[in-house]
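>>> got a predicted structure here, sequence first:
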Amino acid sequence: MSTASPGHPVAPVPERLFDDDREQRWRARFTAVRMSRPAWALDAPDRSVYSSNASGTTQVHTWDRATDLHRQVTDRPAGTHFATLPPDGGEVWWFADTDGDEFGHWVAEPFAGLPAGAAPANPLPGVEDGYPAGLDIGRALVAVGTSTDDGTTIWLHRRGAAGPATRVYHHAEDAGVGGLSEDETLLAISHSEHGDSRHPALRVMTVDGDLVAEKSDGPGKGLSPIAFAPVRGDQRLLVGHERRGREELLIWDVATDIETELDLGLPGEIDADFYPDASALLIWHTHAARTRLHRYDLTTGELTELATAPGCIGSADVRPDGTVEYSSSSAAMPSAVRALHPDGTDRRLLTPPGEPAPESVPVEDLWVDGPGGKVHALIARPAGEGPFPAVFALHGGPHAADEDRFSAGRAAWVDAGFAVVEVNYRGSTGYGSVWRDAIEGRPGLTELEDVAAVHDAVVAAGLVDPARTVVEGWSWGGYLALLAAGTQPGRWAGAIGGVPVADYLAAYADEMEQLRAFDRALFGGSPEEVPERYRLASPLTYVGDVRAPVLVLAGENDPRCPIRQIDNYLDALRERADLPYEVARFDAGHGSLVVAETLRHVATEIDFARRALERITVART
């Protein structure tokens, strides 16, 4: 639900974007029912949990495969996203925050549902509320992490016990639960006691809190626990490392302290998980904005690409019978949940009710010489010949990447006649550690150098009209859009920042501690220690140089990009009597899980961009 914005012009929400069949099409891509890949209980694999927007808001659902019964578990106004099942499948655990602010605690209710009038139970007595920092539910024990302004605490609790959970770890710096060993005698955690949460160290302790082993690869090289082998008595831990300048894998036998690095010979970056019998790994291989699946035999070393459906893999896991269930999509084709069976047959696992989402156009790859090396971009273009009006849609993170996946938002911009340019700037994942870490000490301005290089290239190629180009993004992308408006004013006809960092000093003061730790690692210190770096990275610093209209969309309860620092930026815009700007505030956190609200956001953005370009047209004439 949108909220008022005292003292600032509120962005209008158009009733329609189109006067033809495009109106139904763009809305249908958002309202079509979507389902995440169902995750199942380890010892009761017929019991599954997934999220879906079937009610109009993303909520938690269960699926009993034996009876094919689906049940909506949550019905909270701001939506619910995080849920899991314990091994026995007897309960559904979901994270309860307040209005999307991400601060709360885990609750549990029976898989079959609660009696009328009953409320979910607190399965973790004594655990303080906080931001989630990992959860692993074993057969006997639960390991859970919470993050507050005081740092990260990790707790262990015996399932069903009446007494409070036991605190086994606490530190002022960021940390998280990695996982319990299958016999529940060991606990792996990631931590940043060395002060760099972007490159964590790895610790294994007993469930009594005693140190077993510690691993660190030193400055600039992270180690992340992925999972213990799912076989009782097997103390091998699958670990992510970056010793060769990209995300790869090793297996650490904690019992013998023997490491085995896995050099799979694949370009790009690697993630994985164990098959149920620990004989093989399911490999996610990401390269050039596409992710595919492989099977790696731990005995023979044989690597086999799995014959999944065309598209970019989202999530995947292996059933007890060896079936690989996965989600996939492409820019042109909406997401589907599928099952690849051991006999090689591949078919849809679930078909959501109602009409499927309409398809869109594919993306094209573009590689551009930038100041830090080749920059990879994806381009979706409307029908006809360029140069087109364009939107540079900048991804969040910053440690994330745009991929060849379906996006209803991208498709709406294309329907509106815009070429969509997505840039995997320095800071993006999937292109190696050096590329990801190149923004350290100079975030924001570094990424925008790559955006400028791509902008120059598409203009020179005749694809994009330089006078009709808008910069847009959410979260870190929204931050970059506002920073671009002030530091590259000659490039943009409009700037749209969704849930952005707008005033970095105020954002640091108000944001969740996990992000303060991230910022300290990214900038090389706190604002008190390196104030000039924060000043140079803050959009507020350049508000006097902005020349194009600005739209800001902001969540009232956002713990990541809090509302006060956005108000500071808007107040500074208000002092610019010569500059049009608008704001759309909504009653949620870092984005919205409500379909109707998302529709309003997209309609507001495209309408704002059209009006910004109309100003250019009028000025030309």
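Yes, it's here. All figures in this text were calculated on a predicted structure; none of them were measured in a lab.
>>> for the rest of this, base every contact and every neighbour count on C-alpha atoms.
Fine.
>>> now the strands for the stretch 501-621 of the chain?
550-555, 581-586 (DSSP state E, counting those that start in this stretch).
>>> I misspoke; the intended subject was the stretch 1-150 of the chain.
Using DSSP E, counting those that start in this stretch, strands in the stretch 1-150 of the chain cover 2-3, 39-41, 44-52, 59-64, 69-72, 83-84, 91-97, 104-110, 131-137, 141-148.
>>> of the ones you listed, which approaches V471 most closely?
Of all the strands of the stretch 1-150 of the chain, strand 2-3 sits nearest to V471, with 23.0 Å by Cα to Cα.
>>> and the closest one, what does it pack onto?
strand 581-586 (3 or more Cα pairs under 8 Å, 6 or more residues apart in numbering; DSSP states H and E).
>>> can you rerun that using 10 Å?
Helices and strands touching strand 2-3, as assessed by 3 or more Cα pairs under 10 Å, 6 or more residues apart in numbering; DSSP states H and E, comprise strand 550-555, strand 581-586, helix 595-620.
>>> tell me which helix or strand comes right after the longest strand seen in the chain.
The longest strand of the chain (DSSP state E) is strand 464-474. Once strand 464-474 ends, the next helix or strand along the chain (criterion: DSSP states H and E) is helix 476-487.
>>> second structure for comparison follows:
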Amino acid sequence: MAKYVHFGLAFAMLAAGHPTKAQESAAQKFGAREDVRQVSLSPDGKRVAMLRATKGASTALFVAELTAGAAPKPILASSGRPDQIDECRWSTSTQLVCTISTLMMQNGRRLGFSRVVTLNADGSGLKELSGETRDAIGGAAQYGGDVLDFLADGDQGGAVLMTRSYGTQQSTGTLLAARLGGLGVERIDTSTLRRQQIEKPNPDASEYISDGHGEIRVMGITPTSNEGMLKSRTSYFYRKAGQRGWQPLSTLTYNGGLTAGFNPYVVDRALNAVYGFDSHNGRKALYRIALDGSMKRELVLENPDVDVDALIQVGRQRRVVGASFATDKRRAVFFDPELQALASSLARALPNETIVEFVDASADEQRLVLFAGSDVDPGRFYLFDRTSKKLTEILPARPQLSGVMLAPVKAITFKASDGTTIPGYLTVPPGSDGKNIPAIVMPHGGPEARDEWGFDWLSQFFANRGFAVLQPNFRGSSGYGTAWFQKNGFQSWRTAVGDVNDAGRYLLSSGIAAPGKIAILGWSYGGYAALQSAVLDPDLFKAIVAIAPVTDLETLRTERAAYVTYAIEDARIGHGPHVREGSPAQNAGRIKVPVLLIHGDQDQNVGVGESRLMASQLRAAGGKVDYIEYKGLTHQLDDADVRADVLDKSDTFINSAFQAKR
């Protein structure tokens, strides 16, 4: 049994435990976490490593031989309260590298910490790869580094290229005190832990991008103010191949959640160029810039309606083979003709699973791990052998839903009150005609995000329970360009929440929602929109469920005050009348319908104090509010039992509110 203890982290084997399907309620089936959370294929293509959900909030790392009848073996686990295994990948065919994280109290604040470790495929030999991570006053640094490259192609010994956060060190043995700190890069042998400094620490460095083969080609510099706050711009520099000097590449600025300027992502060594995203006709597009000194800039892919926002990468070096964007569904464009043909043939071979993603590959790229799923299939992982053309299922993502009929998701549009056409996704109960039934509007989180076509456990649960669910991509959502984003969903809350309310009016006017049976439910920003919807129109929705919601914009600002990103977050929230007018907790007297508030007490995204404040304000205003707080959980409430409880209580609460309105 592998065990690792450091900085309060404790990892040990945890037994999987799930009730039988006959015992499971709908809430348990839909609330269950994804069974397979990540899959990595060994360089020789003979083993897979899988992060799998186990009992409650726990997660375990399993390793399986890719031979018939071989059972996955657990080698490492985390409790999820609050320690987590975030990601594991193979450094060699016998050795893994994992990133782990936890929450700890430091200087009176709850902070997130990460570390990178390595271990053998049987769970033995667990060692820490993160470098010395203490600052000048002896406190533990939060950031344990990121793996930039896996430098071994087989079993010749593993090495990784990693960023390292150097604490500020002081030496008083000389006439002048020496100070060294910042982000640097090291090459680390994963077997011997021998370290070689590749990039000296730079106090303003925020990012490094390698060429996939161990050479750093791009560096991001984000300066800080005299108070230590990050400024709202990052300057990128590049190197010519084989040289050490830095030359200017681009400047990226941040303003209210929007970025402007070329944002580099991946260096292609063969092309001697960097791929990144920049604005084109008001929308994000994919560009490629030569790193040979010419700065030749090419527009690689754009879409006139939506942002091009994702790269498709394969192989150990994560080479770019395409990009994608989401219109009504996510569309992939491959630059590699062979992979385009392969993706098309796989889509035909999996007729009910229209989303196909490349997950990982062996060193020679002859064996590929794929994920395929759809709106009515939560998805499953496959192994594809390009030599034999054989496709083999590894595991389903959500086995608890096997045999459960899921509801098709339809892309729709509706008109906002000012005539703007708003896109969204409508899910209706399986077999229903979608008319005169209970309905829920479900705004997404973010707000710098958007909903996409595919499986969604929340909307599918409520469709299973007889509700129509509409997920609007209101103005303030990302993915539709600068004009659609406006000033973000907080500063432009009247437009964003107005669109959300117009989604409810559409459900009523179209005859989908039965009169008096329409509710709103949201998580994070979606919870904010759910609460603020009643501030704009107290009579529209008959029940509000807000999970981990922002409830007061000034409180949200205060929560960020101690962090280096405060200036950026301060600009994102903005100043002016909208702060008070756009805070549900400051307008609780306008909310006349029952409210269910749900929050985890370890939430770092939105402090639990926001829901406590909202509950207090509603009670003071004479409102009806139920408040549920889950101990030991963060923003995602990533615990199967808790999620089942959330679903069950939300369903009961909404139906009770509907009954009370009769």
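Alright, I've got the coordinates. Keep in mind it's a predicted model, so treat the numbers as computed, not measured.
>>> drop the TM-score for these two in here.
Here the TM-score for the pair of chains, by TM-score structural alignment, normalised by the length of the first structure, is 0.81; 581 aligned residues with a Cα RMSD of 4.0 Å.
>>> same list, the helices and strands packed on strand 2-3 of the first structure, but as a markdown table with mean neighbour count and distance to F418 of the first structure please.
Output for those, formatted as a markdown table (neighbours: other Cα atoms under 10 Å; distance: least, Cα to Cα, whole Å):
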| stretch | mean neighbour count | distance to F418 of the first structure |
| --- | --- | --- |
| strand 550-555 | 27 | 18 |
| strand 581-586 | 22 | 21 |
| helix 595-620 | 18 | 10 |
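>>> first to last residue in stretch 394-406 of the second structure, what's the distance?
22 Å (Cα to Cα, to the nearest Å).
>>> could you pull out the buried residues of it?
394-401, 406 (16 or more other Cα atoms under 10 Å).
>>> could you find the counterpart of A96 of the first structure in the second structure?
Under the alignment (TM-score structural alignment), A96 of the first structure pairs with S101 of the second structure.
>>> identify the residues contacting its match.
Shown in contact with S101 of the second structure (Cα atoms under 10 Å, 6 or more residues apart in numbering): 9, 78, 80, 82-87, 112-116, 142-144.
>>> related to what we said a few turns ago, which helices and strands does the longest strand of the first structure pack with?
Under the contact rule (3+ Cα pairs under 10 Å, 6+ apart), strand 464-474 of the first structure is packed against strand 388-394, strand 419-424, helix 445-460, helix 476-487, strand 494-498, strand 550-555, helix 595-620.
>>> closest one to F30 of the first structure among those?
helix 595-620 (6.7 Å).
>>> the closest one packs against which elements?
Under the contact criterion of 3+ Cα pairs under 10 Å, 6+ apart, helix 595-620 of the first structure touches strand 2-3, helix 22-31, strand 388-394, helix 408-415, strand 464-474, strand 494-498, strand 550-555, strand 581-586.
>>> so of these, which one's packed in deepest?
Neighbour counts (mean count of other Cα atoms under 10 Å) averaged over each of those peak at strand 494-498, with a mean of 31.
>>> from the chain's centre, how far out does that one sit?
Distance of strand 494-498 of the first structure from the chain centroid (Cα atoms, centre = their mean, to the nearest Å) equals 20 Å.
>>> what range does it cover in the second structure?
So strand 494-498 of the first structure sits over residues 543-547 in the second structure, by TM-score structural alignment.
>>> spatially nearest residue to the equivalent of Y525 of the second structure over in the first structure (excluding sequence neighbours)?
In the first structure, Y525 of the second structure lines up with W476, judged by TM-score structural alignment. With sequence-adjacent residues excluded and distances taken as Cα to Cα, 6 or more residues apart in numbering, W476 of the first structure is closest to G396, at 4.2 Å.
>>> what does that neighbour correspond to in the second structure?
The alignment partner of G396 of the first structure in the second structure, by TM-score structural alignment, is G445.
>>> please work out how many residues are found near its match.
Residues lying near G445 of the second structure (other Cα atoms under 10 Å) number 20.
>>> which residues touch it?
For G445 of the second structure, the contact set (Cα under 10 Å, 6+ apart) comprises 451, 477, 489, 522-529, 549.
>>> what of R535 of the first structure?
So R535 of the first structure contacts 503-505, 527, 541-542 (Cα under 10 Å, 6+ apart).
>>> can you put the helices and strands packed on strand 2-3 of the first structure in a markdown table and add distance to H70 of the first structure?
Shown next, in a markdown table, are those (distance: least, Cα to Cα, whole Å):
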| stretch | distance to H70 of the first structure |
| --- | --- |
| strand 550-555 | 32 |
| strand 581-586 | 31 |
| helix 595-620 | 21 |
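>>> looking at these, which is nearest to V458 of the first structure?
helix 595-620 (18.3 Å).
>>> what angle separates the closest one from strand 550-555?
170 degrees (axes from the mean of the first three to the mean of the last three Cα atoms, to 10 degrees).
>>> is it true that T308 of the first structure touches G314?
No - with contacts counted by Cα atoms under 10 Å, T308 of the first structure stays clear of G314, the gap being 11.8 Å.
>>> what is in contact with the two at once?
Joint contacts of T308 of the first structure and G314 (Cα under 10 Å, 6+ apart) are 292, 326-328.
>>> could you count how many residues lie near the nearest residue to R167 of the first structure once chain neighbours are set aside?
Excluding the flanking residues, the one nearest R167 of the first structure by Cα to Cα, 6+ apart is W155, at 4.4 Å. If you count neighbours by other Cα under 10 Å, W155 of the first structure ends up with 24.
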